[in-house]
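J.: Test case, fold it:
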Amino acid sequence: MTTKKKVSPLTKVLLETAGDMRGSGLMDEASYDKITVRHLGETDLPALQPISGAQIKAMRERARLSQAVFARYLNLTVGYVSQLERGAKQPTGAALALLNLIERKGIDAIR
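T.: Below you'll find the predicted structure:
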């Protein structure tokens, strides 16, 4: 059985302050990105959404990439990307996480 670590009120205030500092330009992106899951807690991580084959194909086409180049960026095989786009397979694990990232921030997030 795993126990969920509760984020202290002090940590919550510090995280809010760090977010405000980042928003106002007092803290750079690299420093803010060093805040870890230990600080945030599991519930603050973005939830992975299922992605359909049509969405994957649309992402790839928006980026103007061939299946081969898209597969290379994701460290997948061309055949697997093809199966994902046709809906023969559903992405899971790291592939799903990368696809969610691309969906949210665009292909430049992983280039």
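
J.: When you work out contacts or count neighbours from here on, use the C-alpha atoms and nothing else.
T.: OK.

J.: For the residue nearest to Ala109 when sequence neighbours are not counted, give me its contacts.
T.: Excluding its sequence neighbours, the residue lying closest to Ala109 (C-alpha to C-alpha, 6 or more residues apart in numbering) is Ile102, at 6.5 Å. Residues near Ile102 by C-alpha atoms under 8 Å, 6 or more residues apart in numbering: 59, 108-110.

J.: quick one more, to check against the first:
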Amino acid sequence: MKTKAIEFNAEDLVGSVETLANHLSGKNKVTLRTKTVAMPARVKPLSPAQVRAIRKKLNVSQPVFAAMMNIPSITAASWERGRRKPTGAALRLLDIARRHPEVLIVS
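T.: Okay, the predicted model is just below:
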């Protein structure tokens, strides 16, 4: 059987034990910042007619609307035909565009 030499540094061990003791006693206290923010209400699903109305309010074609939303044109068309429903971030962006259409228009 082969033997292997192991280096042992007592100072490192003592330092590690001291660090652990400080952590456990609360000397190395970690503070967390908290902030209370008002969360927006959940966005209700939009009907195909509502998606179409948002696009028409912007007075743009489906491909231009899709580019503004950073989605494929087929997705915008699918939303308007009712084949697919917008979800998640896209639904939130549509809700913002419905209330403030100017946010999608770059000046």
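
J.: counterpart of the residue nearest to Ala109 of structure 1 in structure 2?
T.: Aligning on TM-score structural alignment places Ile102 of structure 1 opposite Ala97 in structure 2.

J.: Which ones among the contacts of Ile102 of structure 1 lie within helices?
T.: Those of those mapping onto helices are Met59, per DSSP state H.

J.: which one of the contacts of Ile102 of structure 1 has the most neighbours?
T.: Most neighbours among the contacts of Ile102 of structure 1, by other C-alpha atoms under 10 Å: Met59, with 18 neighbours.

J.: That one contacts Lys105, doesn't it?
T.: No: using C-alpha atoms under 8 Å, Met59 of structure 1 is not in contact with Lys105; the gap is 10.8 Å.

J.: aligned partner of Asn70 of structure 2 in structure 1?
T.: Asn70 of structure 2 maps onto Asn75 in structure 1, by TM-score structural alignment.

J.: Just the element for the residue nearest the centre of structure 2, please.
T.: Centroid check for structure 2 by C-alpha atoms, centre = their mean gives Ala89 as the closest residue, at 8.0 Å. If you go by DSSP states H and E, Ala89 of structure 2 is part of helix 88-99.

J.: Now do the contacts for the counterpart of Lys44 of structure 2 in structure 1.
T.: Applying TM-score structural alignment, one finds that Lys44 of structure 2 aligns to Gln49 in structure 1. Taking C-alpha under 8 Å, 6+ apart, we find Gln49 of structure 1 in contact with Asn100.

J.: Can you tell me the element Gln50 of structure 2 falls in?
T.: Going by DSSP H and E, Gln50 of structure 2 is part of helix 48-58.

J.: And that helix, what does it pack against?
T.: Contacting helix 48-58 of structure 2 under the criterion 3 or more C-alpha pairs under 8 Å, 6 or more residues apart in numbering; DSSP states H and E are the following elements: helix 73-81, helix 88-99.

J.: Distance-wise, check whichever residue in structure 1 pairs up with Ile54 of structure 2 relative to Leu84 of structure 1.
T.: Counting by TM-score structural alignment, Ile54 of structure 2 lines up with Met59 in structure 1. Per C-alpha to C-alpha, to the nearest Å, Met59 of structure 1 is found 12 Å from Leu84 of structure 1.
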